[in-house]
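K.L.:
below are the sequence and a predicted model; questions follow.
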Amino acid sequence: MKDIMDKLSLDQQITLDDIPELDLYMDQVIQLFEKKYDDAKRNEDEKILTKTMINNYAKGKLFYPIKNKKYSKEHIILISLIYQLKGALSINDIKKTLDGINHRIMEDQLDIDEFYNRFLQIIGKNAEGFKEDVLRKEEVVEQAVQTMSSGKDDELEQILLIASLVNMSNYYRRTAEKLVDQLAEKE
């Protein structure tokens, strides 16, 4: 399990130091994301970010309009947030979640660098807690399988662990969706 968690590259995040101060063209944004998250891909064919994805985010108004076909540091931060959110939330939920941030950025009412640094700190702590939690779940599953059968059964353990992790993922996703709904109600 430790090998699997290492392969997840949970510590790989786009930091403020990774984002150039000057605006980037779409291809440069894609290169930045591909380079940073390459180790996190499930297989070689997986795309981290594509032109179509970015265009869809723009059409869906997930971030405020770009200027002169270039993406600012703030846009890249927003695209990074979208990248993190898209694994669990629908595009509509991501839009609802980021609407307030987009508005605050355009009104110059948010220090987006500080906000993003806080986000990175939180997900760093989340990664530590996640690793500990998965190892605890692995122990619980091993004990459960041993008590139901005549000893160790790697396949049953793996299936139960998969089911347990997916179950927890669903709990987290559903909780996040309820929070998105609260945001939408406030607006």
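P.N.:
Arrived safely.

K.L.:
CA only for contacts and neighbour counts going forward, please
P.N.:
Noted.

K.L.:
residues contacting the helix or strand hosting Tyr83, please?
P.N.:
Per DSSP states H and E: Tyr83 is located in helix 73-85. For helix 73-85, the external contacting residues (C-alpha atoms under 8 Å, 6 or more residues apart in numbering) are 14, 19-23, 29, 54, 62-64, 66, 94, 105, 112, 116.

K.L.:
tell me the helix or strand right after it.
P.N.:
Per DSSP H and E, the helix or strand that comes after helix 73-85 is helix 91-106.

K.L.:
list the buried residues in that next one.
P.N.:
Ile91, Asp93, Ile94, Lys95, Lys96, Thr97, Leu98, Asp99, Ile101, Asn102, Ile105 (16 or more other C-alpha atoms under 10 Å).

K.L.:
dropping in the other structure now:
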Amino acid sequence: MDDKIKQLGLDKIIPLDDMPNIDLYMDQVIQLFENTYGETKRSEDEKILTKTMINNYAKGKVFFPIQNKKYSKEHLILLSLIYQLKGALSINDIKLTLEGLNSQSKDMSIEDFYTSYLQLFEASIERFYEDFAQKTADVKQVANHKDSDYLEKALLITTLVSTSNFYRRAAEKLIDELGES
């Protein structure tokens, strides 16, 4: 199972150094995301980022307006954050979460925020591997008397999803607090 977890490409993210300092057209943005996250797709049909997605984020004001049909480094950072958040949060929750970064009166630059995020992201990956190994061991212990690969996988799946839901619900609570302030 460890090899399968390593194959998930959890460490795939666009580092700040890989984001060009020149503005990109939409097709170039999509290509950057495909090149970075392409191997993390569950199936070949899955899309990492599409023109429709980007246009919907723009219409929903999830990021600040583009200039001359080009996306700046700050847009790329916000799109990277949106990509990471969209698996667990609604677009409205993402918009509220990123609202402070999109505003003109920021306490922290978008690049500084992303640098901090990347540090926490890397630490989270390491903790995930440790936690996954512990959950796998816990499942084996609980299912020890039953000789069933299916049972172990089903127990691990339900445990992982439950844990994911705990974190999502905690994030939603924090988002609700952001909305109140």
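P.N.:
Everything's here; your move. Computed from a predicted structure; not experimentally measured.

K.L.:
Provide the TM-score value for the superposition.
P.N.:
For this chain pair, the superposition-based TM-score is 0.97 by TM-score structural alignment, normalised by the length of structure 2; 181 aligned residues with a C-alpha RMSD of 1.1 Å.

K.L.:
hmm, back to that, mind reading off the mean deviation between the helix holding Tyr83 of structure 1 and structure 2?
P.N.:
Helix 73-85 of structure 1, aligned to structure 2 and superposed, deviates on average by 0.4 Å (mean C-alpha distance after the TM-score superposition for structure 1).

K.L.:
tell me the angle that helix makes with helix 91-106.
P.N.:
Orientation check (axes from the mean of the first three to the mean of the last three C-alpha atoms, to 10 degrees): helix 73-85 of structure 1 against helix 91-106 gives 160 degrees.

K.L.:
Gln119 of structure 2 matches what in structure 1?
P.N.:
Using TM-score structural alignment, the partner of Gln119 of structure 2 in structure 1 is Gln121.

K.L.:
what range does the helix holding Tyr83 of structure 1 cover in structure 2?
P.N.:
Counting by TM-score structural alignment, helix 73-85 of structure 1 corresponds to 73-85 in structure 2.

K.L.:
OK, contacts around the residue nearest to Ser103 of structure 2 when sequence neighbours are not counted?
P.N.:
Closest residue in space to Ser103 of structure 2, ignoring its immediate chain neighbours: Phe64 at 8.0 Å, by C-alpha to C-alpha, 6 or more residues apart in numbering. Going by C-alpha under 8 Å, 6+ apart, Phe64 of structure 2 touches Ala58, His75, Asn102, Ser103.

K.L.:
assign Phe64 of structure 2 to helix, strand or coil.
P.N.:
coil (DSSP: H, G, I helix; E, B strand; the rest coil).

K.L.:
and the gap between it and Lys146 of structure 2?
P.N.:
55 Å (C-alpha to C-alpha, to the nearest Å).

K.L.:
what's the longest helix in structure 1?
P.N.:
Looking across structure 1 with DSSP state H, the single longest helix is helix 112-148.

K.L.:
middle-most residue in structure 2, spatially?
P.N.:
Closest residue to the average C-alpha location of structure 2: Gln84 at 1.6 Å, with C-alpha atoms, centre = their mean.

K.L.:
distance from stretch 4-14 of structure 2 to the middle of the chain?
P.N.:
Distance, stretch centre to chain centre, for stretch 4-14 of structure 2: 12 Å (C-alpha atoms, centre = their mean, to the nearest Å).

K.L.:
repeat that for stretch 173-187 of structure 1.
P.N.:
The answer for stretch 173-187 of structure 1 is 17 Å, by C-alpha atoms, centre = their mean.

K.L.:
can you check stretch 27-35 of structure 1 too?
P.N.:
Centroid separation for stretch 27-35 of structure 1 versus its chain: 16 Å, with C-alpha atoms, centre = their mean.

K.L.:
which SS class is the equivalent of Asp3 of structure 2 over in structure 1?
P.N.:
Matched by TM-score structural alignment, Asp3 of structure 2 corresponds to Asp3 in structure 1. State at Asp3 of structure 1, reduced to three classes by three-state DSSP: helix.

K.L.:
residues touching Asp3 of structure 1, list them.
P.N.:
Applying C-alpha under 8 Å, 6+ apart, no residues contact Asp3 of structure 1.

K.L.:
Pro65 of structure 2 too?
P.N.:
Counting by C-alpha under 8 Å, 6+ apart, Pro65 of structure 2 has contacts Ala58.

K.L.:
how far away is it from Asn92 of structure 2?
P.N.:
17 Å.

K.L.:
confirm Glu46 of structure 1 sits in a strand?
P.N.:
No. Counting by three-state DSSP, Glu46 of structure 1 is located in no strand; its state is coil.

K.L.:
residue in structure 2 matching it?
P.N.:
That one, Glu46 of structure 1, aligns with Glu46 by TM-score structural alignment.

K.L.:
burial count for the nearest residue to Thr115 of structure 2 once chain neighbours are set aside?
P.N.:
Of all residues not flanking Thr115 of structure 2 in the chain, Leu16 sits nearest, at 7.3 Å (C-alpha to C-alpha, 6+ apart). Applying other C-alpha atoms under 10 Å, we find 16 other residues in the vicinity of Leu16 of structure 2.
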